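Chemist: need a structure here:
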Amino acid sequence: MNRVTIGITAFFGLAFVLYWQAQVKRSEMDAIKIVGVERPDFIADNLRTIEFNKEGLIASKVTAKHMEHYASSDITHFTEPVYLIYPENGKAQWQLSADRGQLNKQTNKVILENNVIIDAIDIEEPLQSLSTQTVTLDLSTMIGSSEEMVYIEGKGFMIQGLGLHADLNAQKLSLLSKVEGTYEPQ
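Modeler: Next up, the predicted model:
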């Protein structure tokens, strides 16, 4: 063999080895991406949805700026969600909004985070607004809870306390500790 043939063979051999190494590294990187990052099964922008209960009555209405659903965990993430909650009697009574939300369909619980505001829809309701940083709501029982500071405004009063337990069906609300309030007669 002459030098040119040896040079060409060495060049193509080296090119093949470098190409093979690049392919091995690429497949390793693809495996890391697949294992490390779960992609949503579907995405929606400007979402509007209505959920019905077993009797055919509206259970909740949800709007959100952005939504991502992950079928493997059955969890849905929301950006700027707004929930209209319909307790047992079928009339919307509460509107819940937050910066972020998460719905777990396996447990049927909604977690709302950052600037959570719960407003009464009826202007005659004594309790008009509740705000906190995190609320967990069980959609099966309509029981909400929080371990954060909670601020409540109503007709002629303001109350704050640490922790919350609320039964939206029974329309009962309890602040758990460090409760302070101001009452202004009308």
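
Chemist: From now on I want contacts and neighbour counts done on CA atoms only, so please keep to that.
Modeler: OK.

Chemist: how about the helices in this structure?
Modeler: Applying DSSP state H to the chain gives helices spanning 3-36.

Chemist: Which parts of this protein are strands?
Modeler: Under the criterion DSSP state E, the chain contains strands at 42-52, 58-70, 75-79, 82-85, 94-97, 100-104, 109-120, 127-138, 143-154, 157-167, 172-183.

Chemist: let's see this one next to it:
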Amino acid sequence: MNWRIVGIIVLLFGLGLLLVLRPFSDDDEEGAATATKLMQPDFTAYGLETKIFESYGALAHQIRSEEMAHYNQIGLTELKQPKYSVFSQDGTETWQVSAEQGTFYDDKTLILERSVEIQALLESSPIQRIMTEYLVIDLANESMSTEYPVIMRGPQVVVRGDGLSADMSAEIMELKRHVKTVFQPKS
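Modeler: A predicted model of the protein is given here:
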């Protein structure tokens, strides 16, 4: 066999191996995810509560979690089984949001994931439960949003949609895209 052909085959094999291994790849997302997994938390707490107060002293928000792991370097706290509570100006707990896991960032953004359920605590609320798989809560602006499918349940209605935006201070909630509504009148 000709040495040139052997050299070309070896060169092509080497280039193919480089493409498969990609040692020069600079994938920031993979690197950041790996760094977070390898990073040790600054502290871990169990059964901890975080309370956020209004400027005049009233309790506005509360976050409880079975387990919290805080990473000071990257400014986030991982939460297991978090429960987020919203309080009215008179101190009444109006909504409770729970999920399997969550992340609380230093900029007062709370991201909840997997089996997210928003429960109305006032019986007079026309919507009693809202379910989705992902929810972003901006505590600074008192807003909630998701692009994921949403199911809203009330005493006599079930509403399905894609995406939700809510202004907690104005008590306004809006589906981004309505899919289906089923009325269930009482007999």
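
Chemist: about what we covered before: could the strands of the first structure go into TSV alongside mean neighbour count and distance to Phe16 of the first structure?
Modeler: Listed next are the strands of the first structure as TSV, based on neighbours: other Cα atoms under 10 Å; distance: least, Cα to Cα, whole Å:
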stretch	mean neighbour count	distance to Phe16 of the first structure
strand 42-52	12	41
strand 58-70	19	41
strand 75-79	21	46
strand 82-85	22	57
strand 94-97	20	59
strand 100-104	21	49
strand 109-120	21	54
strand 127-138	20	57
strand 143-154	19	61
strand 157-167	18	65
strand 172-183	13	70
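
Chemist: Redo those strands as CSV? Include distance to Ile6 of the first structure.
Modeler: Listed next are the strands of the first structure as CSV, based on distance: least, Cα to Cα, whole Å:
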stretch, distance to Ile6 of the first structure
strand 42-52, 56
strand 58-70, 56
strand 75-79, 61
strand 82-85, 72
strand 94-97, 73
strand 100-104, 64
strand 109-120, 68
strand 127-138, 71
strand 143-154, 75
strand 157-167, 80
strand 172-183, 84
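
Chemist: what's the closest of the ones you listed to Gln21 of the first structure?
Modeler: strand 58-70 (34.5 Å; Cα to Cα).

Chemist: what is the orientation angle of that closest one with strand 100-104?
Modeler: 100 degrees (axes from the mean of the first three to the mean of the last three Cα atoms, to 10 degrees).

Chemist: So which bit of the second structure is strand 58-70 of the first structure matched to?
Modeler: Aligned using TM-score structural alignment, strand 58-70 of the first structure spans residues 59-71 in the second structure.

Chemist: how much does the matching stretch stray from the first structure?
Modeler: In the superposition against the first structure, stretch 59-71 of the second structure averages 1.1 Å from its aligned positions (mean Cα distance after the TM-score superposition for the first structure).

Chemist: From Leu176 of the first structure, how far off is the spatially closest residue to Leu175 of the first structure that is not a sequence neighbour?
Modeler: Spatial nearest neighbour of Leu175 of the first structure, chain neighbours left out: Leu164 (4.7 Å); criterion: Cα to Cα, 6 or more residues apart in numbering. Computed as Cα to Cα, to the nearest Å, the Leu164 of the first structure to Leu176 of the first structure distance reads 6 Å.
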